[in-house]
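Participant: Dropping a prediction and its sequence here:
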Amino acid sequence: MERTQVGIVGAGPAGLLLAHLLHAEGIDVVLLEARSRDYVENRVRAGVCEHTTVALLRDLGLADRLDREGLPHGGFSLRFDRADHRIDLAALTGRSITVYGQQEIVKDLIAARLATGQAIEFEAADVALHDLDTEAPRITWTDRDGRARELRCDVIAGCDGFHGVSRPAIPAGARTFYDHTYPFAWLGVLAKTPPSHEELIYARHERGFALHSMRSPDVTRLYLQVDPAERLEDWSDARIWDELAARLSVDGDFTLREGPLLEKSITPMRSFVTEPMRYGRLFLAGDAAHIVPPTGAKGMNLAVADVRRLAPALVALLDKNDTQLADGYAEQCLRRVWRAEHFSYYMTTMLHRAPDADPFADRLQLSQLRYTASSTAAATSLAENYVGLPFD
C-alpha cells in the first residue's frame, strides 16, 4: 500500500491549485485524475477570472501567461431595450476581471506541478474512497497500465467535479443537498472570428437571453438561451448566427462578426449546494460541492476560493495537529458559496426569459434592468459581486 499525506481526486483548477499550495508548504500530495492530460487541458470551460483569482495567481507566480495572453476588462454591457448599458467595473469598484479560459489555467497549473518534479496520475479508473471517518482514509484505483493501486492518506480532498466519486462517498445521512433546476439551457458555440465587441455583452431579449464573450483576439464564445429539450442537430450554423444577430441587435453601430463554428454544446442550467463540505477526513472543493449557473461567472472562481481556504487548514491540521481551521472550513466556504449562488440566481433570472413568463413578469424584469443601469448603488452592488468579493 502506498502512503501520502493528502490524496487529491481531480486535476481541475481546484485540485491542481490545492496541490500547488500544499507542495509549497512541504505537504506530500498524490494527485489523481480520471481523464487524460490532453482531455483536461483542452476541455473548454469558463473564461472570466475574478480580480481576486488573478491576484492570487500572480502572488503565487502562476500568472505569467495569463498576464501575456489574458484580456483585461474594466466593464461589460447589459443590453436591453435595444441599447447598450455599460457597467463600469473599474469606476465602481476600482477592480476589473480578466478573460482567460479555465483550460488555460489548467495548462499553467499542470506545467507548474510537473516543473517541480511532482507527478499527476492521469487516467485513473475505478476510483473509490474508503474509511473516510477514520484518521487513515484510503483511495483505490486502477492505473493506466491496468494495475490495482491503493493509497493510504491522512486527508482526502475531493476536487473531482459534480459527476465525480467524492461527494457520493459521503453517507446519505451525513449530507444535505440544495438543488434548483432552471427551465432553460445554454447553447454555446466557439467561433473562429474576432469578437464583435471589446467587452462581454449580456443581452436580455424577448426571444431569450444571449451572451457575447471571447477567448482570444481571434476566437469568440457565444451563448443562446434554449429549451433544455433542444437538440444540437436542429441548430444549423446559419440558424445559430441568425438567432444571435436578432438577440444582440441594437439601435446603433453594432455588427455581429460571423465565422466558422469550432464547437457546439447544450448545457442545462442548475444551482446546487452540498452541506457540509466535509465528512471525516474528506474535504470537498469546487464543483464537487457546489454548482452555479454560468451567468454570474462564479464556478471556477469559487473553486479557487475554496482551496485558498482549504490549503492552510490542511497545513495546520497535518503539521501542528491544529484542527481549528479544518473544523471551520465548510462553514466559512459556504458563506461565500451562498453569496455566489444568490448573485448567479439574480443575474440568471434578471436576464433570461422564463417559458411561463406573463407580461407582468416581463415588465418587472425590465424594471430591474433599467434600475440597475441607472442607479449607481444598484450598479455598484452588481459590479462588486461580479469582480469578486475579498477572500476574507
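Facilitator: Sure thing, it's come through. Numbers count the residues shown, from 1 in each chain.
Participant: alpha carbons only for contacts and neighbour counts from here, please
Facilitator: OK.
Participant: Give me the distance between the residue lying closest to Arg35 once chain neighbours are set aside and Asp143.
Facilitator: Leaving out its chain neighbours, the residue that sits closest to Arg35 by Cα to Cα, 6 or more residues apart in numbering is Glu123, at 4.8 Å. Distance, Glu123 to Asp143, using Cα to Cα, to the nearest Å: 7 Å.
Participant: secondary structure element for Ser367?
Facilitator: Assigned by DSSP states H and E, Ser367 belongs to helix 359-374.
Participant: Other residues contacting that helix?
Facilitator: By Cα atoms under 8 Å, 6 or more residues apart in numbering, the surrounding residues in contact with helix 359-374 are Leu78, Phe80, His85, Arg86, Ile87, Met350, Leu351, Arg353, Ala378, Ala379, Leu382.
Participant: Narrow the residues you listed to those that are buried.
Facilitator: Buried members of the contacts of helix 359-374, counted by 16 or more other Cα atoms under 10 Å: Leu78, Phe80, His85, Arg86, Ile87, Met350, Leu351, Arg353, Ala379, Leu382.
Participant: Closest one to Asp319 out of the residues you listed, please.
Facilitator: Lowest distance from Asp319 to these (Cα to Cα) belongs to Leu382, with 40.4 Å.
Participant: Identify the residues contacting the closest one.
Facilitator: Thr372.
Participant: go with 10 Å
Facilitator: Ile87, Leu89, Leu92, Gly296, Phe343, Tyr346, Met347, Thr372, Thr376 (Cα atoms under 10 Å, 6 or more residues apart in numbering).
Participant: repeat for Leu224
Facilitator: Contacts of Leu224 by Cα under 10 Å, 6+ apart are 185-189, 203, 207-212, 240, 243-244, 247, 266, 352.
Participant: again, but for Val54
Facilitator: Leu60, Leu62, Ala63, Leu66, Asp67, Ser96, Ile97, Thr98, Tyr100, Asn301.
Participant: Second structure for comparison follows:
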Amino acid sequence: MVTRTQVGIIGAGPAGLLLSHLLHLAGIESVVLESRSRDDIESTIRAGVLEHATVELLKAIGLGDRMQREGAVHDGIYLRFNGGTHRIDFTELIDRNITVYAQHEVIKDLVAARLATGGQIVFEADDVQVHDIDTERPRLTYRDGETEAALHCDFIAGCDGFHGVSRPLIGGPQRQDFTRVYPLGWLGILVEAPPSSDELIYAHHERGFSLVSTRSPELQRMYLQCDPNDKVEQWSDDRIWSELHTRLATHDGWTPKVGRIVQKNVVAMRSFVAEPMQHGRLFIAGDAAHIVPPTGAKGLNLAVADVQVLARSFGEHYAGRGSQALDTYTPTALRRVWRAEHFSWWMTSMLHSFADADPFQQRLQLAQLEQVCSSRSAARTLAENYVGLPFNAQLN
C-alpha cells in the first residue's frame, strides 16, 4: 500500500497532532503515524499547565471550547518555604495567566478536530522507518496490521518523543546532545479529593520539594521529591500523607485535603537538548528534540512552540516564498528552548533539596526564594517565564 502526502508526521502526541491541524488550516496535506491506539493516547494521564500563548493559539484555531469550559484559569502560584506562603500574582505583574488543562484532554480535542476535518491518523502503525531524508523524496514505511505500507512525502516531521526513530537520524558534523541528569525524582499521585488550593503550591522544605496541583473538582494531582530509583511500592499511602503534611506545613495550620490515592508513579528528572533539530528533509519537535524537568511546566508548551514555528515555515515554503524559514527552523526554535531549559533548571535548583548541599548552599536557596517573594522585578521575571513568552517573541 503506497500513499503520498506533503508532510509525513511521526507521533500523535500534542506536537504531531497540532502540527497536522495547523498544516490543515494552511491548506497543506499531512498524514500522522502513531504506534499506539487512539484509546491509549487519549487515556494516558499527564499533567498540563498551558502557557498564555498556548491557550490563545488553541482558541484561535477553534480548539478552545472545552478547554475554556473545563480548564482552570490560574492568575498566580504560591511559593511556600519556612512555614510561610507567598503568592506570585501573574495578572498583576504581567497581565497574563495560565490554564490547568491535562495533556490527554488536549490530545482528545486535537484527535477529534483532525478526524472531523478528514485528517488521516494511522493508529497502531508498527515498525515505522524513515528513508531518504537527504533526497527530495523522503518516505516512511510501516506496517498497518498485516499490510506493508509506504508513505511518500515532501518532508517528515519527527514528533515521536525521546525514544522515537527520528532523533537518532539527525546527524552531521554539527550534531550535539546536551544532557543534565538530576539526582531527583518526583513521586506523583492522583487523589480523589476536593482541591486543596485555588492555585498551584510550590513548596521548598529540607526534606524535599512538594507540589500541590489540581485536575478537576473531584481529582487532584500532588507530587513529592523522592529518589529517582524509588519504586512506588516503597511509598505507602500513610508514608505519602505523612511527608505531604510535613513538607507543606504552615504556621497557620493549613493541611492538604486527604482522599483515596488512585494512582502513583515515579518520574526521574533530566534536561536534554538535541542540536540541530533538522537534517535534510527531517525536522524534529517536542520531546524528540528536548526534555525539561517538570518544575517549570514547559514540556507541552515547548512542543506547541516548536510546531507553531514549523507550521509557519512549511507555510512559507508552500506559498512559494522560499526555504529560508525552514532552513532557520533550528535557531528559531532553540532560542525559546534554551530560555525554557534555563528557567526549568533555575526553578528546580531553587526549590529542591540536594543530598550533597552544604549549609551555605541551603542558605542560598532560601535567599533566592526570599528575593523572588520580596522583589517586584524578581517576581516579574518568574511570572514572565512561567506564563511564557509570546510566540512572536521567538520569531523576530
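Facilitator: Great, that's in hand. Just so we're clear, the structure is a prediction, and the values are computed from it rather than from any experiment.
Participant: And the TM-score between these chains?
Facilitator: For this chain pair, the superposition-based TM-score is 0.98 by TM-score structural alignment, normalised by the length of structure 1; 391 aligned residues with a Cα RMSD of 1.0 Å.
Participant: which among the contacts of Leu382 of structure 1 gets closest to Ile110 of structure 1?
Facilitator: When the contacts of Leu382 of structure 1 are compared against Ile110 of structure 1 (criterion: Cα to Cα), the nearest one is Gly296, at 26.4 Å.
Participant: Quick check: the closest one touching Tyr345?
Facilitator: Yes: proximity of Gly296 of structure 1 to Tyr345 meets the contact threshold set by Cα atoms under 10 Å, at 8.0 Å.
Participant: Can you tell me the SS state at Ala15 of structure 2?
Facilitator: Under the three-state scheme (DSSP: H, G, I helix; E, B strand; the rest coil), Ala15 of structure 2 adopts helix.
Participant: In three-state terms, label the closest residue in space to it that isn't next to it in sequence for me.
Facilitator: Leaving aside its chain neighbours, Ala15 of structure 2 sits nearest to Ala303 (5.2 Å; criterion: Cα to Cα, 6+ apart). At Ala303 of structure 2 the chain is in helix, as set by three-state DSSP.
Participant: what's the mean deviation for stretch 305-319 of structure 1 versus structure 2?
Facilitator: For stretch 305-319 of structure 1, the mean deviation from structure 2 after alignment is 1.3 Å (mean Cα distance after the TM-score superposition for structure 1).
Participant: and that stretch, which residues are buried?
Facilitator: 305-315, 317-318.
Participant: Now do the helices in the stretch 1-150 of structure 1.
Facilitator: Remark: helices assigned in the stretch 1-150 of structure 1 by DSSP state H, counting those that start in this stretch are 13-24, 37-42, 51-59, 64-69, 89-93, 102-115.
Participant: Just say which of those helices is most tucked in.
Facilitator: helix 13-24 (a mean of 23; mean count of other Cα atoms under 10 Å).
Participant: and the angle from it to helix 51-59?
Facilitator: 40 degrees (axes from the mean of the first three to the mean of the last three Cα atoms, to 10 degrees).
Participant: Where in structure 2 does helix 13-24 of structure 1 fall?
Facilitator: Under TM-score structural alignment, helix 13-24 of structure 1 corresponds to residues 14-25 of structure 2.
Participant: average gap between the matching stretch and structure 1?
Facilitator: Stretch 14-25 of structure 2, aligned to structure 1 and superposed, deviates on average by 0.6 Å (mean Cα distance after the TM-score superposition for structure 1).
Participant: How far does that stretch sit from its chain's centre?
Facilitator: Relative to the centre of its chain, stretch 14-25 of structure 2 is centred 16 Å away, using Cα atoms, centre = their mean, to the nearest Å.
Participant: distance of Glu233 of structure 2 from Val191 of structure 2?
Facilitator: Counting by Cα to Cα - Glu233 of structure 2 and Val191 of structure 2 are separated by 17 Å.
Participant: wait, I meant Ile284 of structure 2
Facilitator: From Ile284 of structure 2 across to Val191 of structure 2, the span is 35 Å (Cα to Cα).
Participant: Gly145 of structure 2 touches Ser35, doesn't it?
Facilitator: No: using Cα under 10 Å, Gly145 of structure 2 is not in contact with Ser35, being 11.1 Å away.
Participant: Find residues that contact each of those two.
Facilitator: Phe123, Glu124, Ala125, Asp126.
Participant: Which residues lie in contact with the second one in this structure?
Facilitator: When you say that, I think you mean Glu124 of structure 2. Contacts of Glu124 of structure 2 by Cα under 10 Å, 6+ apart are Leu33, Glu34, Ser35, Arg36, Ser37, Arg38, Asp40, Tyr142, Arg143, Asp144, Gly145.
Participant: The first one touches Ile10, doesn't it?
Facilitator: Read that as Leu33 of structure 2. Yes: shown here, Leu33 of structure 2 and Ile10 form a contact pair, counting by Cα under 10 Å, at 5.0 Å.
Participant: list the residues that contact both of those two?
Facilitator: In contact with both Leu33 of structure 2 and Ile10: Gly16, Ile121, Val122, Ala125, Val128, Leu140, Cys159, Asp160, using Cα under 10 Å, 6+ apart.
Participant: closest to Val73 of structure 2 among those?
Facilitator: Nearest member of those to Val73 of structure 2, counting by Cα to Cα, is Gly16, at 25.4 Å.
Participant: Look up the closest residue to Asp144 of structure 2, ignoring the ones flanking it.
Facilitator: Here the residue nearest Asp144 of structure 2, using Cα to Cα, 6+ apart, is Ala125, at 5.3 Å.
Participant: State the distance from the alignment partner in structure 1 of the one you found to His23 of structure 1.
Facilitator: Under the alignment (TM-score structural alignment), Ala125 of structure 2 maps onto Ala124 of structure 1. Counting by Cα to Cα, the gap from Ala124 of structure 1 to His23 of structure 1 is 21 Å.
Participant: what do you get for Val219 of structure 1?
Facilitator: 35 Å.
Participant: just Glu233 of structure 1 next, same as before
Facilitator: Glu233 of structure 1 sits 46 Å away from His23 of structure 1, taking Cα to Cα as the criterion.
Participant: hmm, back to that, among Glu233 and Val191 of structure 2, which residue is more densely surrounded?
Facilitator: Ranked by neighbour count (other Cα atoms under 10 Å), Glu233 of structure 2 and Val191 place Val191 first, with 22 against 9.
Participant: Fine by me, thanks again.
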